[in-house]
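In: Quick one, fold the following:
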Amino acid sequence: MSALPERRLLSLDIEGQRLDGELCLPSGAKGLVLFVHGSGSGRLSPRNQRVASYFHGRGLGTLLFDLLSAEEQAIDELTRELRFDIPLLTARLLGVIDWLAATPTLAPLRLGLFGASTGAASALKAAALRGTRVAALVSRGGRTDLAGEALPAVTAPTLLIVGGEDRVVRTLNRQSGALLRCPHELAVVPGATHLFEEPGALEQVARLAADWFERYLSEAAA
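Out: Below you'll find the predicted structure:
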């Protein structure tokens, strides 16, 4: 039986807020995937935890990080406004990316971003601003349209995963894909809706994403 991944709880001061995260590194990790949550989700989301666990089994490290403080999350639950504040979420994400780059034990790991819903827009904007520091990006049911003018500046190979029954977001992702200049693909999970709650749908997402990250985070891709 393979060893369980090393787990480390983090609390970082980013943009004047204390933000919590969980870092998990399997032995000999092929790369590190930073989860970018959106639309009220966070590091404790069962969906995110399931996908992260699958990544560990594929030899990928993960960092699940809340881009809102506990106080901000409480406000957002009432107003639902901060989850759509893409500039705020992007600034927080850039802070985490820069912290990783400045941490000697983590900086050598090639970095992937896994963005969901509105978090995908922040992931795309951050990837555009940090260039080659981001080696790969996957969007799950992402509001990629909210990345706006940043889309043509993204250089990281990007996979857009959408549900076959999530028609509005599927259309938005097709439109976003037309603006990307980096290597990119659109993957449609048949029969899945926005949250991929159908039997087997989230497992398909995890497999597609892990395949993409393994392809672009491996040493051979460096």
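
In: Please make it C-alpha for all contacts and neighbour counts, starting now.
Out: Fine.

In: Quick check: closest non-adjacent residue to Gln204.
Out: Val189 (7.2 Å; Cα to Cα, 6 or more residues apart in numbering).

In: I figured Arg169 hits Leu146, correct?
Out: Careful, residue 169 is Val; it's not Arg. No - in this structure, Val169 is not within contact of Leu146 by Cα atoms under 8 Å, at 11.4 Å.

In: Please enumerate the helices of this protein.
Out: 46-57, 70-79, 86-101, 118-130, 167-179, 201-217 (DSSP state H).

In: Would you do the same for the sequence below? I want to compare the two.
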Amino acid sequence: MNSTALNYVEEKIVSIELDSVRLQAEIVLPLACQGMVVFVHSSGVGSYSTRNRYLAHLLRKTAGVATVQIDLLTPQEEAIDLRSKHCSSNVQFLVKRLTAATNWLLDYPLTSHLKIGYFGEQTGADAALLAAAENKSAVGAVVSCSGKNCLTQDALSRLQTPSLLIVGENDLPAITTNQDAVEQIQITDKELKIIPNVGRQFKETGAIEEIARLASHWFKQYLSSVSYPQSGANVYKSLYRDRANTQINQQITTIK
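Out: Down below sits the predicted model:
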């Protein structure tokens, strides 16, 4: 990915209407991005957390992907969930929302030409893996971080999407469950990475950067070699061409 191209980004705050609810998402698209990564957040972690935004920045910079930060719960649902945890711990509920949001992104003009990857953490990781298993043609890669892996053997055996599972060395329960999960996944494009000297929350110095490095390599490998429909690509190129022309005209005016 050319560093100059990465300086040109289009940021969009969009409302995704799904049946009777409306979800908010932030889409950030670098110029000539290769694929798109949808973040599937764990319970209690919103799309606007400093940590998630930093991780998204690193993925855009190192993998050259667009990023989508989406809240799968409405503000009203989040308020209720703070007390009950009913929605954020319900993997099937999150899968339904994630699948609907994915279909929306596949129809949205600025993203319709991009192959989709999922990055999920904890409960969000389980939702990402299950959604990928149920929507084989829509998802090109999954990265699971500290996944609880409460999925059934049948669900994991149906997974056909290249999947990278990341856990911390000090999170022994997660190591065990993720090792079991990798064994249940039938495809060869699967891998378990254990980051040394870190725990479940990855709060240690350099942990986020290592997650980004591993995830970036995975997404570049599986999202960048896709041929895209020209309709979405043409809209995308036109948007940046207009933007670049505007900047050039402004520079000429300044010189005069």
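
In: After superposing, what score do the chains get?
Out: Here the TM-score for the pair of chains, by TM-score structural alignment, normalised by the length of structure 1, is 0.95; 222 aligned residues with a Cα RMSD of 1.6 Å.

In: Using TSV, please lay out the helices of structure 1 together with distance to Arg7 of structure 1.
Out: Shown next, in TSV, are those (distance: least, Cα to Cα, whole Å):
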stretch	distance to Arg7 of structure 1
helix 46-57	11
helix 70-79	21
helix 86-101	16
helix 118-130	23
helix 167-179	34
helix 201-217	20
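
In: Enumerate every residue touching the most centrally placed residue in structure 1.
Out: For structure 1, Phe114 is the residue whose C-alpha lies nearest the centre (Cα atoms, centre = their mean; 1.9 Å). Listed by Cα atoms under 8 Å, 6 or more residues apart in numbering, the contact set of Phe114 of structure 1 reads 33-36, 120, 123, 137-140.

In: Which member of those residues is positioned nearest Leu4 of structure 1?
Out: In terms of Cα to Cα, no member of the contacts of Phe114 of structure 1 lies closer to Leu4 of structure 1 than Val33, at 17.1 Å.

In: wait, isn't the closest one in contact with Gly115?
Out: No - using Cα under 8 Å as the test, Val33 of structure 1 is too far from Gly115 to be in contact (10.0 Å).

In: just to revisit the earlier point, and the residue nearest to Gln204 of structure 1, what's its match in structure 2?
Out: With TM-score structural alignment as the criterion, Val189 of structure 1 lines up with Ile195 in structure 2.

In: In contact with that match, which residues are there?
Out: Contacts here follow Cα under 8 Å, 6+ apart; on that basis Ile195 of structure 2 touches 166-169, 207, 210.

In: that older thread, nearest approach to Arg110 of structure 1 belongs to which of the helices of structure 1?
Out: Using Cα to Cα, the helices of structure 1 put helix 201-217 closest to Arg110 of structure 1, at 5.6 Å.

In: what's the closest of the contacts of Phe114 of structure 1 to Ser27 of structure 1?
Out: Checking the contacts of Phe114 of structure 1 one by one against Ser27 of structure 1 (Cα to Cα), the nearest turns out to be Val33, at 14.7 Å.

In: What residue in structure 2 is paired with that closest one?
Out: Looks like Val33 of structure 1 aligns to Val37 there (TM-score structural alignment).

In: By residue count, what's the longest helix in structure 2?
Out: Structure 2, longest helix under DSSP H: helix 230-255.

In: Would you confirm that Val9 of structure 2 contacts Ala32?
Out: No - with contact defined as Cα under 8 Å, Val9 of structure 2 does not reach Ala32; the gap is 9.6 Å.

In: residue contacts, Leu159 of structure 1?
Out: 137-139, 184-187, 209, 212.

In: what do you get if the cut-off is 6 Å, keeping everything else the same?
Out: 138, 184-185 (Cα atoms under 6 Å, 6 or more residues apart in numbering).

In: One more: Leu6 of structure 2?
Out: Pro30.

In: cool, the one 10 residues further on as well?
Out: If you count contacts by Cα under 6 Å, 6+ apart, Ile16 of structure 2 has them with 22-23.

In: any idea how far the aligned residue in structure 1 for it is from Arg143 of structure 1?
Out: Superposed on structure 1 with TM-score structural alignment, Ile16 of structure 2 falls opposite Leu12. When Cα to Cα, to the nearest Å is the yardstick, Leu12 of structure 1 and Arg143 of structure 1 sit 27 Å from each other.

In: How about Ala74 of structure 1?
Out: Relative to Arg143 of structure 1, Ala74 of structure 1 is positioned 22 Å away (Cα to Cα).

In: Check Ile14 of structure 1 too.
Out: 24 Å.

In: Show me which of the two is the more surrounded one.
Out: Arg143 (25 against 18; other Cα atoms under 10 Å).

In: hang on, isn't that one packed against Ser117?
Out: Yes - using Cα atoms under 6 Å, Arg143 of structure 1 is in contact with Ser117, at 5.1 Å.

In: so stretch 67-74 of structure 2 matches what in structure 1?
Out: Against structure 1, stretch 67-74 of structure 2 falls on residues 62-69 (TM-score structural alignment).
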